[in-house]
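Visitor: Dropping the sequence and predicted coords here.
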Amino acid sequence: MSRNIKELISQMTLEEKASLCSGLNMWQTKAVERVGIPSIVMTDGPHGLRKQANPGDMSSKTVPATCFPSGAGLASSWDRELIREVGGALGEECLAEDVQIILGPAVNIKRSPLCGRNFEYFSEDPYLASEMGAQHVMGVQAKGVGTSVKHFAANNQETLRNSINTIVDERTLNEIYLRAFEGPVTEADAWTLMCAYNLVNGDFCSENEYLLTEVLKKRWGHSGFVMTDWGAINERVKGLQAGLELEMPYAGPERDRMIVEAVQAGELDERVLDEAVERLLGVIWKTFDARQEGYVYDREAHHALARQAAAECMVLLKNEGRLLPLDPKQSLAVIGAFADKPRYQGGGSSHISPSRLDAALPAIRDAAEGEVAFAQGYGLTDDVIDEKLIAEAVALAASKEVAVIFAGLPESFESEGFDRTHLHMPASHCELIRRVAAAQPNTVVVLSNGAPIAMPWLDAAAAVLEGYLGGQASGSAAADVLFGRVNPSGKLAETFPVSLEQTPAYLNFPGGKNEVFYGEGLFVGYRYYEAKKEKPLFPFGYGLSYTTFAYEKIEVDKALMKDTESIQVTVTVRNTGSRAGKEIVQLYVKPVDSSVVRPPKELKGFEKVSLQPGESAKVTFTLGKRAFAYFNTDIHDWFAETGIYEIVAGPSSADTPLSAEVKVISTGIPFRKVTRNTKFYELLAIPETADFAEKAMNDSVEGLKQMGAMFAESMGDGSLMLLFDEIMKWKKYDGLRSMAGLMGGGKTTEADLDQVIRELNETLGL
């Protein structure tokens, strides 16, 4: 239905407009019945619908819904189409339950593996997180249901999450932490965003004008509204002025009065309130009009999708002697309480009441033709090593052909609300694996965990399958993969470190009482391990298959490009094994020589392809300016500097056998004005000023050499000339001010320098 929202706003009282800026209760917005504005319902996500039967009653039970794999698992699929399909299913369930906005996806970066909420988040890599988040948003919103991308921004820990001040430099903030939100906003047009509890560089996210207005509204062009995380409000009027539209949940009438009184006192321009209401109404009407009374979805189809998704997300980490897939005729010892009572989702606000639940033990018994016996192995309620349970498991494993152990992290080890302090599984799980593997060399470990773990038992196990928190169908999906009905194709969306001490944020997580300093800067995840040449337990992008793949060729359609152009990169990959399978082709860009600090390589493209035995495929990627750019803090924008870039492709960040080069010519200017401190290398990269910079440097070099020769002659010291030669190598990194005085060879005065700067700015139109 077409509505004139501005006309509607003009008919509203100041009090009515202010009332729309806070919720009605825990899950609903307020209606303004006098002018026909409805209330809408929102509820928790992101991997399933956590709706309370009565949205106004916090104590009411949540309705049954499909529990899909959590974000950590879904991202391991690297499958855009699958994520979009899951999003569509979530949208359908929202329609059936009369929910207009689902809170998710959660796209925060995995800065440290200790973050208690990492099971909800997609990746340590901002490009991958952005792509997964965008597909999720598109899937949900295609059904007419809104999303709320969260938690904006730099919310990377649970410790002191309500009050911690995140100190992060501008470049790191934009390249790593904001980049993950960009795709969901600019590509998928997310209707709402949820701001985080924490502060960023001294301002609460709920009143951070840089985040909410400068980046989100102005740079990215977001047209929807921003809501708080539940209770993430500091000063209500200040938040509204900074770009926060909706406070959730309802916190009493005084919040609305604050807005009214601020307008009446002239402290708040009513136009700011009107713009907020316009944004709110745009989304409210969009979602309200898409409601479908009596909508019914296919529960069995959604469960089947959850099963497919869980199988696609599983990552085969080890498969010694090709123990997997299992032969259905083999006798099996299934061990571990998780096989019978699965750990399938994370704790906290995303906890779903599943519509049904598949445990692995009955699914394995259904798939197997040989004998299947079970031993509990460990208790679920504590971390005590139970010698009796372990002895039973060891005896059972020794009597069968293969042992399959289900282990991982209990909910008490990881959840929203607290961060982990170590990477260890329960001692009872680790001891069980060691003892069983010692008695049975054919031991498979299936993991259920929301984040990386240390694996001191890795050498003992023949095969390891990372299942993450796979949702309500994780048990049947595990059986599908174990018996080869599904060929594992997941790849890690995060690095698994050997130890906590190896991790990038080890010295700066979780910070002090008031602030946390992101001292690792850009070097998050694989960027750090690559730069340090550290070998992790398993690298980013890693995952095995029951078949094999060969990377045969990489081609680029041009060797030279301007940053206003794009380049086509084609990678040929072949299935060289005997089984059909899927491979995730990963494309990274490596700056060969940069004037600024940059990670050794960064993910800039990926594609999942399905190949029959012997079949090959050509996968084409299009790379534009952003694939080569860094965030330039002088111009506060992305800048691709002139230079050579290596484009590499392969099956993981640590294995990129294919390589091609392209030279990028920058057409931008890496500064706002030429000043005394503008560097020669910056001017060399600009065609209009390159000749001047080259001549100025040569003149300075010549003057310095003459001075060096005089000093050397008077002092009788030939080594002084070597010193001046060394200085010349770094001349390009000097600022223009070096033209005057000693370092300029004594030929340029301060007045000359001022004139040069004026002429350069005129030349560049600055």
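Guide: Right, received. Where do you want to start? As the structure is a prediction and not an experimental result, all values here were calculated from the model.

Visitor: only C-alpha atoms for contact and neighbour calcs from this point on.
Guide: Noted.

Visitor: where do the strands sit along the stretch 401-550 of the chain?
Guide: 402-408, 443-448, 463-466, 515-517, 549-556 (DSSP state E, counting those that start in this stretch).

Visitor: before we go on, here's another structure to hold up against the first:
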Amino acid sequence: MTVGSLPAGVDAARLHSVEITGTLTPDRTGAHTFGVTGYGEATLLVAGRTICSLTRIPDSEDPFLAFTDPAEQRHTLDLTAGVTVTVSLLYVPFAKGFDDNIAALSFGLGHRPPTASGAELIEEAAALAAAADVAIVVVATTEEVESEGFDRTDLKLPGHQDELVSRVAAANPRTVVIVNAGSPVEMPWRDEVAAVMLCWFPGQEAGHALADVLLGAEEPGGRLPTTWPAATADCPVLDTKPVDGVLSYDEGVFIGYRAWARQETPPAYWFGHGLGYTSWSYEQAEFTPGDGDILGILRVHVRNTRERAGREVVQVYLEARACPEGGEAVAVAERPGPARRLVGLATVEAGPGRAVTAEIPVPRRATRIWDTDLGDWCTLAGRYRLRAGRSFADLRLEAEVDLTGKPDGQVGIAK
């Protein structure tokens, strides 16, 4: 796949075809699978035999989809281990929808050797795990189920990966699962394994980074930017399909952790959750009022309580306590918007036993709502609580903020 770059001496208007040639020496005898992707004309020769000669035209009028999600055809051929064969793919791209001056190519040639069945591979993995000190299983989504170009139909890992993890964990309780996905997935086996780590499509340095973290040279320092459900059905917002071209956002601002906080079913992992190789005690929180666009600064004192250096992400959430307008306190749930929201965070590092202070500016915007009558942002007068901790659900310190006065442009909420 390439955009804007072609070999020297070839421009987009002159490009007619591309040919890939080489040799393949199979390491096993049996039915080998060859896959060809791309829209246009493709001719594939293996060992002098034409095993693919076809023309594919995009189903969609959208050239972007044709470019990013090219169709694939697969073909099999019996080959003998150790016998080298020639491989040649001649590809003539289909340019429908593209300007002649845009240098763009999207096609592929793939190969898969003979493999055992899924059940046989899982049996092999379980046997290997039983004989190992530690088992490491990498599971993943693929471009076939997760993409920016289409919605997912569910949150399950594709194929038999859930069964694979459960079988390996049953064979070895010291199983570490690496989840290579770009968004939440169901993990029904999460309580069966010793550890779970998310690696978020890390790219070509994935192997080196993963080895460093697993072996302790580096610490997993990330925190969840999303809330992860135990099951898809638990998600508070699922209906995202337009009807007659219209999608109604009935949930308003209650999405993500804000929506989860309003329902009884808890998620598997809350927004902000994440573990490292040390632990932290939260010792003190101090709030200093600010001015202008800054409501104030929250200083949070934390201490590394383990025997190795570590990194902590201190998160600050704002809660409305009550609005005294009219002489009667108003419950948090009756205020417009979510009862608790993230308003800031800071990362700190400290050696073993050392304390450090995180300073988190709190924006004044966090106490405001949009007034449609005034056509402006207005502060909600009342008492607030700033809560600091490790995630939305793990809050350890708090500090009070009093906005009970009503300067011009502020709004009081009362029964």
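Guide: Ah, there it is. Note that the coordinates shown come from a computational prediction; the quantities given were computed from them, not determined experimentally.

Visitor: Now do the longest strand along structure 2: which elements does it pack against?
Guide: Counting by DSSP state E, the longest strand found in structure 2 is strand 376-391. Applying 3 or more C-alpha pairs under 8 Å, 6 or more residues apart in numbering; DSSP states H and E, we find strand 376-391 of structure 2 packed against strand 310-322, strand 368-371, strand 394-403, strand 411-412.

Visitor: Turn the ones you listed into TSV, columns for mean neighbour count.
Guide: Listed next are these as TSV, based on neighbours: other C-alpha atoms under 10 Å:
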stretch	mean neighbour count
strand 310-322	23
strand 368-371	14
strand 394-403	17
strand 411-412	18
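
Visitor: ok so, going back, trace the longest strand of structure 2 over to structure 1 and give me the residue numbers.
Guide: Strand 376-391 of structure 2 corresponds to residues 637-652 in structure 1, going by TM-score structural alignment.

Visitor: still on that earlier bit, save the helices and strands packed on strand 376-391 of structure 2 as JSON lines, and put in distance to Pro158 of structure 2 too.
Guide: Formatted as JSON lines, these follow (distance: least, C-alpha to C-alpha, whole Å):
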{"stretch": "strand 310-322", "distance to Pro158 of structure 2": "32"}
{"stretch": "strand 368-371", "distance to Pro158 of structure 2": "42"}
{"stretch": "strand 394-403", "distance to Pro158 of structure 2": "32"}
{"stretch": "strand 411-412", "distance to Pro158 of structure 2": "50"}
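
Visitor: so where in structure 2 does stretch 209-217 of structure 1 end up aligned?
Guide: Counting by TM-score structural alignment, stretch 209-217 of structure 1 lines up with no residues of structure 2.

Visitor: Okay, the closest residue to Ala132 of structure 2 other than its chain neighbours and Glu163 of structure 2: tell me how far apart.
Guide: Spatially, and ignoring its direct neighbours in sequence, Ala132 of structure 2 is nearest to Asn172 (7.8 Å; C-alpha to C-alpha, 6 or more residues apart in numbering). As judged by C-alpha to C-alpha, to the nearest Å, Asn172 of structure 2 and Glu163 of structure 2 stand 14 Å apart.

Visitor: Next: Leu214 of structure 2.
Guide: 23 Å.

Visitor: Go ahead and confirm Leu77 of structure 2 touches Ala31.
Guide: Yes - Leu77 of structure 2 lies in contact with Ala31 (C-alpha atoms under 8 Å); the separation is 5.3 Å.

Visitor: of those two, who's got more company?
Guide: Ala31 (16 against 13; other C-alpha atoms under 10 Å).
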